[in-house]
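*Asks:* Turn this into a structure:
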Amino acid sequence: MIEVVDIAPLASVQDLGRAPYLRYGVSYSGVMDRLALLAGNVMLGNADDLAGVEMQAFPCRFRFREATDFAVTGAGCTVTLDDAPVLPWWAGRAEAGQVLTIAAPRRGARAYLAVAGGIDVPVILNSRSTQFRGAFGGHEGRWLQAGDVLPVGTTEGTLAAPGFGAQPPDAALPADFAPDDLQPNTTAVRVLTAGEYELFTEESQQRFWATGWKISGQSNRAGFRLLGQPLDFAKRLEMRSHGIVPGIVQVPPSGEPIIQMSDAHTAGGYPKIATVIEPDLWRLAQAPLGSRLRFVPVAYKDALVAVRQAEAWVASLRRLSGQYRSLCATGRRP
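*Replies:* You can find the predicted model right below:
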């Protein structure tokens, strides 16, 4: 069991989401940064789809009611176990009664707590993720609050101190595609042009690529609203609602783009100008409110290369953490 001692707003139980139910009008849900939760589960020897805690505001404090292996990934937060510092992207062991504190990040926006065995809330529609619109899944279908007690699944074996660390994806998968004129506090993400791209004026197309779009304070898990000089259509356009997925960049009548995120509706009628490729959604998730985004065009074949690079990073982490746990099990800890 894990007790929530103190929690900032907007923390929730999430796993990798319920994508198969998009066709039935159930939003994707799930973590915003899939690589961060995947890494935490891999380091602990968990199944990939076990649930953890996603945090978007800080500080957050958790008391372990029993000895538990844990990992903190995602944003570069200051983390302590009682008074002892915990390295970023590190898996270790907490003894019964110890308190884990996750403070505001020095970089990034969202942190993740994974535990051996996962957060063991009920599975609804093949997922433990919190679905806020329907108020189901996760912990009672809501944000976490102080006093909540989260059950932990059973597991065999332990990591044994001193634990195991991972190289964060922003170091392992550098943004070497970023434009040369990228400004500080700006995140570059790769996108494929979408169905209605050609319906924007040529000037608006150029502006879409050249603008450092500011992430509005109205952004959330449903969508990132971007601020900048509005985009214009070559002619008036009306569309029927159609299916949308996380990463789609839509342009409402205001002309300022909206990027659909994990809790987005499953259908919408705004024209689509682009789609953030799946391997860069984690970069988007770690972009703080008020920071800026630059869109970088990518060919489909190069987007597939990016998918394989992310998969290779996870596979390498899985292999190394498995070897580490095997050594610990035989008493030959490195």
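
*Asks:* going forward, measure contacts and count neighbours with C-alpha atoms only.
*Replies:* Noted.

*Asks:* I figured residue 325 hits residue 159, correct?
*Replies:* Yes. With contact defined as CA atoms under 8 Å, residue 325 counts as touching residue 159 (6.1 Å).

*Asks:* Between those two, which has more neighbouring residues?
*Replies:* Regarding residue 325 and residue 159, a neighbour count based on other CA atoms under 10 Å identifies residue 159 as having more, with 25 against 22.

*Asks:* and the more buried one, that's in a helix?
*Replies:* No. Judged by DSSP: H, G, I helix; E, B strand; the rest coil, residue 159 forms no part of a helix; its state is coil.

*Asks:* check contacts around it.
*Replies:* For residue 159, the contacting residues are 44, 69, 91-93, 325, 328, taking CA atoms under 8 Å, 6 or more residues apart in numbering as the criterion.

*Asks:* what's the longest helix along the chain packed up against?
*Replies:* Secondary structure assigned by DSSP state H gives helix 300-329 as the longest helix of the chain. Helix 300-329 is packed against helix 34-44, with contacts defined by 3 or more CA pairs under 8 Å, 6 or more residues apart in numbering; DSSP states H and E.

*Asks:* Next, the structure of the following sequence, for comparison with the previous one:
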Amino acid sequence: MIQIMTSGAVNLIQDEGRHGYMHLGVCTGGAMDSLSLRYANALVGNAPDAAGIEIVLFPFKVKFERDTVFACTGGDGRIELDDQVLAPWWRGHAKAGQILTLHRPNRGLRQYLAVSGGIDIAPVLGARATDLKSGFGGLNGRGLKRLDRLPLGQPHGDTIATGSLGCIPKALPGLLRQLHRGCVTVRVIPAAEFSEFTPDSIKQLFTSPWQVTADANRQGYRLQGEHSLSMTERRELLSHGIVPGTVQVPPAGQPIIQLAEANTCGGYPKIATVIEADLWRLGQVPSGCALRFEHVDITTAVTALREQTNDLQALNDNLPLMANRRRHAGRPIS
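*Replies:* Next comes the predicted model:
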């Protein structure tokens, strides 16, 4: 078990989300920054779809009720185990009774906590992710509260349960630099109504910064720019399927990006879609930060996702080998 000592209504149990239910009106959900959660799970030896905790309100404190291995990833906030300061994106070892404290990131928006064995709650529609919009999954469909106790699953063996080890995605340093400058770039491909927007609107989409407004949550971000986007001919559209990453343009001409708890259908015209390999970046963008859209083709989008997937697979494959090598040599992992 772990016990929540301080928390907030939007700190949630999350995993990789629910897949295959959008035709029933059930959103994918899951971690906003799925890449950070996957790395945290890899560092503690969990399966990629194990449930962890997504933290947005700080400070967040959790007490370990058994000796365990944990990892914290995401934004670069201060991390403390009792009075010891820990490095982010690093595996830690807690004794029963110790308290982990995560502080607000200096850059980024969310942090993720994975514990060896994962958060062991009953899945709903194949996932443990909390769906706040619909009120199910996670812990009774709600955010975590003080004194909540969460059961942990059994660790998968002890092949990486000892030693110190850290690892970050290749793209993380660049993202942190962009967050520091206050403008993050995400790659997009054209969506269904792209060609129906005016040439000037298409130009503005890719050359102008778009600020994330305060109207931003797990469902989507409303953006604000100096210029409005418009179609060559306004027409009514039937509601149609949309996915996380879809960039829609309402009549006012200011874009909306659909995110993890995106609606499964909508009638606003779609000008672009953020590529899957860059969705995790949006999960770290706070209100007030600007976005820039970079136009790429489908080949680039597929290649980027394949490289990201291969990097994660290599991490999962190599961690047990590294641990075995170090253990037999009698040296800690470093």
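
*Asks:* on that earlier part again, got the angle between the longest helix of structure 1 and helix 34-44?
*Replies:* Between the direction of helix 300-329 of structure 1 and that of helix 34-44, the angle (axes from the mean of the first three to the mean of the last three CA atoms, to 10 degrees) works out to 20 degrees.

*Asks:* Can you give me the buried ones in stretch 304-314 of structure 1?
*Replies:* 306, 310, 313-314 (16 or more other CA atoms under 10 Å).

*Asks:* again, but for stretch 54-68 of structure 1
*Replies:* Judged by neighbour count (16+ other CA under 10 Å), stretch 54-68 of structure 1 contains these buried residues: 54-65, 68.

*Asks:* Which residues are in contact with the most far-flung residue of structure 1 relative to its centre?
*Replies:* Farthest-out residue of structure 1 from its mean C-alpha position, per CA atoms, centre = their mean: residue 235, at 36.5 Å. Going by CA under 8 Å, 6+ apart, residue 235 of structure 1 touches residue 199.

*Asks:* follow-up on the earlier one: how far off centre is the longest helix of structure 1?
*Replies:* In terms of CA atoms, centre = their mean, to the nearest Å, the centre of helix 300-329 of structure 1 is found 17 Å from the chain centre.

*Asks:* One more: stretch 65-79 of structure 1?
*Replies:* For stretch 65-79 of structure 1, the gap between its own C-alpha mean and the chain's C-alpha mean amounts to 16 Å (CA atoms, centre = their mean).

*Asks:* same question, stretch 48-56 of structure 1
*Replies:* Here stretch 48-56 of structure 1 shows a centroid-to-chain-centroid distance of 9 Å under the convention CA atoms, centre = their mean.

*Asks:* and what of stretch 133-144 of structure 1?
*Replies:* Stretch 133-144 of structure 1 has its average C-alpha position 18 Å from the chain's average C-alpha position, going by CA atoms, centre = their mean.

*Asks:* now the end-to-end length of that stretch.
*Replies:* In terms of CA to CA, to the nearest Å, the two terminal residues of stretch 133-144 of structure 1 are separated by 15 Å.

*Asks:* try stretch 266-279 of structure 1
*Replies:* 20 Å.

*Asks:* In structure 2, what stretch matches it?
*Replies:* The counterpart of stretch 266-279 of structure 1 in structure 2, counting by TM-score structural alignment, spans residues 264-277.

*Asks:* tell me which residues in that stretch are buried?
*Replies:* Of the residues in stretch 264-277 of structure 2, those buried under the neighbour-count criterion (16+ other CA under 10 Å) are 264-266, 268-275, 277.

*Asks:* I'd like the list of those that fall within strands, please.
*Replies:* If you go by DSSP state E, those have 265-266, 270-274 in strands.

*Asks:* Show me what counts as buried in stretch 248-259 of structure 2.
*Replies:* Within stretch 248-259 of structure 2, the residues that qualify as buried are 248-249, 253-259, counting by 16+ other CA under 10 Å.

*Asks:* tell me the two of these that are most distant?
*Replies:* Within the buried residues of stretch 248-259 of structure 2, 253 and 259 form the most distant pair, 18.9 Å apart (CA to CA).

*Asks:* burial measure for the spatially closest residue to residue 74 of structure 2 that is not a sequence neighbour, as a count.
*Replies:* Distances taken as CA to CA, 6 or more residues apart in numbering place residue 111 nearest to residue 74 of structure 2, at 4.4 Å, with adjacent residues excluded. Using other CA under 10 Å, the number of residues around residue 111 of structure 2 comes to 29.

*Asks:* what do you get for the one 4 residues further on?
*Replies:* When neighbours are counted by other CA under 10 Å, residue 115 of structure 2 registers 29.

*Asks:* wait, it sits on residue 67?
*Replies:* No. Here residue 115 of structure 2 does not reach residue 67: they are 10.6 Å apart, not a contact under CA under 8 Å.

*Asks:* OK, contacts around the counterpart of residue 296 of structure 2 in structure 1?
*Replies:* When the two structures are superposed using TM-score structural alignment, residue 296 of structure 2 falls opposite residue 298 in structure 1. The contact partners of residue 298 of structure 1, by CA under 8 Å, 6+ apart, come to 190-192.

*Asks:* same thing but at 10 Å, please
*Replies:* 177, 189-193, 276-277 (CA atoms under 10 Å, 6 or more residues apart in numbering).

*Asks:* how much space between it and residue 228 of structure 1?
*Replies:* Relative to residue 228 of structure 1, residue 298 of structure 1 is positioned 22 Å away (criterion: CA to CA).

*Asks:* sorry, back to before: now for residue 115 and residue 67 of structure 2: what residues contact both?
*Replies:* With CA under 10 Å, 6+ apart applied, the overlap between the contact sets of residue 115 of structure 2 and residue 67 consists of residue 93.

*Asks:* Quick one: map residue 67 of structure 2 onto structure 1.
*Replies:* The equivalent of residue 67 of structure 2 in structure 1 is residue 67 (alignment by TM-score structural alignment).

*Asks:* Once you drop chain neighbours, what's closest to its match?
*Replies:* Sequence neighbours aside, residue 95 is the residue nearest to residue 67 of structure 1 in space, at 4.1 Å (criterion: CA to CA, 6+ apart).

*Asks:* Equivalent analysis for residue 270 of structure 2, please.
*Replies:* Nearest in space to residue 270 of structure 2, with sequence neighbours left out and distances taken as CA to CA, 6+ apart, is residue 248 at 4.5 Å.

*Asks:* got a list of what the one you found touches?
*Replies:* Applying CA under 10 Å, 6+ apart, one finds that residue 248 of structure 2 lies in contact with 191, 193, 222, 242, 254-258, 266-273.
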